[in-house]
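*Asks:* Sequence unavailable; structure follows:
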């Protein structure tokens, strides 16, 4: 395997600028996701060519296009499904939580309003070669982090094609197959979700739980045309017995596949329009494509409707239950002009739900070689979201996962991404690539208020990539984010979220900034190099089996504090975190640096939060409202 892929991060000093062009180049230490291109020539300069030269309709009028989209996820009988969920969660909630699918199951109770124009607009930006969305300011994409946070799908566990090992598990699968065959004969070759639920809801069947999970898996894109597929039966049997399955990469692979299908359909339709062909095209999207729509709502403030307030324990999806989409006349134009409306790190608002991912201060967690004790898998999940890999989906669908192209979505800095060769291997080889050991001896967590920058050579490369394709630059509404470099002094940027005080009122930007002045890093400040403590000198492992999540949130010296000493002794209090899988250690550890930015606005871009008075709790639980 390529040496550059063995470790996740690279840290070095480089000239950095703001991606929106409001800063002078500043030499500082920066964190990058690997692999990084060594040269701007060759494959790196050509990788975006195919998408940039694809023809799109000259006018964004989807209602007039001869293209119809069918969403499989909208065919479900909601009332019947919700009643089944409520009936079974009393018995199986602990199992669902053990395998990490509780929030994902509860999320399917939500009703998400379809915004077809938004789906068309975002698909136009899709690049199938890189599995990213191309915008004037750079690349962005739906990542494993998005699938995990928004959808609640686990990204660690066994693959979706894991075989059934025991005789008892294979017998359970046979009972499901038999039930489907009987249903198939009764309904004239249709094992629909509705008919499947009628056969099992309150049936008292010994495989009702497995049948329920098979229904849910079919709903989230693991089968087609609203039917129950035998492909999901082994997965359902595993999950029913508490065996974790990595559903996240399979879900993301299906989303990438559907984005490519929709993009190619739009391009094909455009060719038909040019030739005067009036044939209507129909496209069926089998993935949980609502995640793409919600991804846009979470990140584009100018396209975001009013979300609901939710309780702290509710899944993230409940924010968008029955929320009406904004009426945007031209989604293409709204996306093209959204450079300053794009939120790179929207989930830092929910740090209370994901403390390991979004620490208050940038944190270095030393990785032990004995890593089987960490009870939640959060540390491994975070590392999995950050590294280049291959996603294995249903029916041997394999897609490249390239987070190094969108490093700023994780609070990292962005350099020119290296290209990866085409993959033509098997699903087994792809899965070994996905769950390969990590060689890093430490993991770096950026402060939750930190936003990354881009290198000056990235600014040059992206500008050259756009201007090399004038038609694409014109269609994209190209804005030269590098044109203002050196004109203005760098001012700290910050994630765009407002805070609510103890009285429930939203603080304005200036007051919030005053309270956080103790963690602000001076503009252009270059932090000292820090040494990490070796495994042999670190503190003893603490017992965390019976502690709450607060007990194993990594604690570390604030790396953003300019007065911090670089001595090894000051970092001997770092807690030892042990993920579920073993990570291999390297002999050297890269120095850690960074800085913490100031305060932030709300998710909708204003300095006052637009908080809804309506609260939703689909799980039936009552409690303190989770606000931001």
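*Replies:* Cool, got the structure. Predicted model, so just to flag it, every value in this text is computed and none were measured.
*Asks:* switch to C-alpha atoms for all contacts and neighbour counts from now on
*Replies:* OK.
*Asks:* Quick check: chain neighbours aside, which residue is closest to residue 218?
*Replies:* With Cα to Cα, 6 or more residues apart in numbering as the criterion, residue 218 has its nearest non-adjacent residue at 5.8 Å, and that residue is residue 228.
*Asks:* What is the burial count for that neighbour?
*Replies:* Using other Cα atoms under 10 Å, residue 228 has 26 other residues around it.
*Asks:* contacting residues around it?
*Replies:* Neighbouring residues of residue 228 by Cα atoms under 8 Å, 6 or more residues apart in numbering: 191-193, 196, 214-215, 218.
*Asks:* Equivalent analysis for residue 299, please.
*Replies:* 342-346.
*Asks:* Tell me the one of those residues nearest residue 310?
*Replies:* residue 346 (16.1 Å; Cα to Cα).
*Asks:* Use this one as the comparison:
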């Protein structure tokens, strides 16, 4: 007998528990509406060119570790296969062994960004966005809308990629802000379009010393959770399709997948094998794979995840043992806390993936 979607009930058994299942991409895959189309994962081609004079500002802000990790090519097929297993209610991927997810431990280890500190949110001053842009960047784009407060990443690249040779300290600082803003709009917090960045992020780096107190890593994870949630919604509550774009720092998710699923990772000959296992940030060890060309392998990835028999629950175990005395950091890794990035407030649920911390998963979440 030929099996069709009508002869097999894919679930869920109780729709009250997964009431948004009909809007999830996996439902459209089952009904063959999505087919085998991968998400469109945008690159980081509109970044402002880095200058060494920006280093002290980025270091003070706690963003310097990100700079060597970009740009990075993404494997859209791998990311799509992962997103199809993502569940927004739990912020975890469902695999044959249970649940697994990217946590604060992964973020700080792979990116070097701080995960403990002030929430990434600031008061919006009673000031026109054009005035804020002029005050902090020294110039204003002609198409800046007064009420919207977004600038194009391409405008940042075109205006701030060539630091004048006789630049004053004020101009250097403005250009450094433009570079940091392009990192936020193109790497850390890109939306699905990848075309613009909100000037609210510029306010975060108005004071470099204050910027250094932000929990950037927690904000990146919050934003990635939210964008992954959105990308799973094949159909919204209004009946419109969200399309096939994915926002957030997708390369970070790719690093995470390569660490957890080594069978899917580039061969050691393609990576920087000479970089120490405890290099910081650990994402550096994957940069040589940036020259790798990714084909359409979505179907193969789906088959692998269905039949997978290998997962590395603790890829950073040696590093964790070295940091065993850092009780505070260990507690942060396992903290059930809200992750905040302006209006994005997502929950960090390491209690659902205790095996990632060398612990036994308690009943009901195995």
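*Replies:* Perfect, I can see it now. On a predicted model such as this, the values are computed, not experimentally measured, just so you know.
*Asks:* Report the TM-score for the pair.
*Replies:* After superposition, the two chains reach a TM-score (TM-score structural alignment, normalised by the length of the second structure) of 0.74; 322 aligned residues with a Cα RMSD of 3.6 Å.
*Asks:* re the thing from before, which one of the contacts of residue 299 of the first structure sits closest to residue 94 of the first structure?
*Replies:* Of all the contacts of residue 299 of the first structure, residue 94 of the first structure sits closest to residue 346, with 29.4 Å by Cα to Cα.
*Asks:* Alignment lookup: that closest one to the second structure.
*Replies:* When the second structure is aligned by TM-score structural alignment, the residue opposite residue 346 of the first structure is residue 315.
*Asks:* picking that back up, I'd like the contacts of residue 228 of the first structure as a markdown table, with distance to residue 232 of the first structure appended.
*Replies:* As requested, these are exported to a markdown table (distance: Cα to Cα, whole Å):
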| residue | distance to residue 232 of the first structure |
| --- | --- |
| 191 | 13 |
| 192 | 14 |
| 193 | 13 |
| 196 | 13 |
| 214 | 6 |
| 215 | 9 |
| 218 | 7 |
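*Asks:* I'd like the contacts of residue 299 of the first structure as JSON lines, with secondary structure appended.
*Replies:* Formatted as JSON lines, the contacts of residue 299 of the first structure follow (DSSP: H, G, I helix; E, B strand; the rest coil):
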{"residue": "342", "secondary structure": "strand"}
{"residue": "343", "secondary structure": "coil"}
{"residue": "344", "secondary structure": "coil"}
{"residue": "345", "secondary structure": "coil"}
{"residue": "346", "secondary structure": "helix"}
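*Asks:* Let me know the closest of those residues to residue 95 of the first structure.
*Replies:* residue 346 (29.8 Å).
*Asks:* Distance-wise, check that closest one relative to residue 470 of the first structure.
*Replies:* Distance of residue 346 of the first structure to residue 470 of the first structure, computed by Cα to Cα, to the nearest Å: 32 Å.
*Asks:* more neighbours, the two?
*Replies:* Per other Cα under 10 Å, whichever of residue 346 of the first structure and residue 470 has more neighbours is residue 346, with 19 against 14.
*Asks:* mind checking how far the more buried one is from residue 51 of the first structure?
*Replies:* Counting by Cα to Cα - residue 346 of the first structure and residue 51 of the first structure are separated by 27 Å.
*Asks:* same deal with residue 78 of the first structure?
*Replies:* For residue 78 of the first structure, the distance to residue 51 of the first structure - Cα to Cα - is 38 Å.
*Asks:* Look at those two and report which has more neighbours.
*Replies:* Neighbour totals were compared for residue 78 of the first structure and residue 51, and residue 51 leads with 19 against 15 (other Cα under 10 Å).
*Asks:* I figured the more buried one hits residue 124, correct?
*Replies:* No - Residue 51 of the first structure is not in contact with residue 124 according to Cα atoms under 8 Å; the separation is 9.3 Å.
*Asks:* contacting residues around the nearest residue to residue 213 of the first structure once chain neighbours are set aside?
*Replies:* Excluding the flanking residues, the one nearest residue 213 of the first structure by Cα to Cα, 6+ apart is residue 236, at 5.2 Å. Listed by Cα under 8 Å, 6+ apart, the contact set of residue 236 of the first structure reads 210-211, 213-214, 217.
*Asks:* and what of residue 154 of the second structure?
*Replies:* Contacts of residue 154 of the second structure by Cα under 8 Å, 6+ apart are 46-47, 195.
*Asks:* Map those onto the first structure and name those still in contact.
*Replies:* Retained contacts for the contacts of residue 154 of the second structure in the first structure, judged by both residues aligned by TM-score structural alignment, their matches' Cα atoms under 8 Å, are residue 46.
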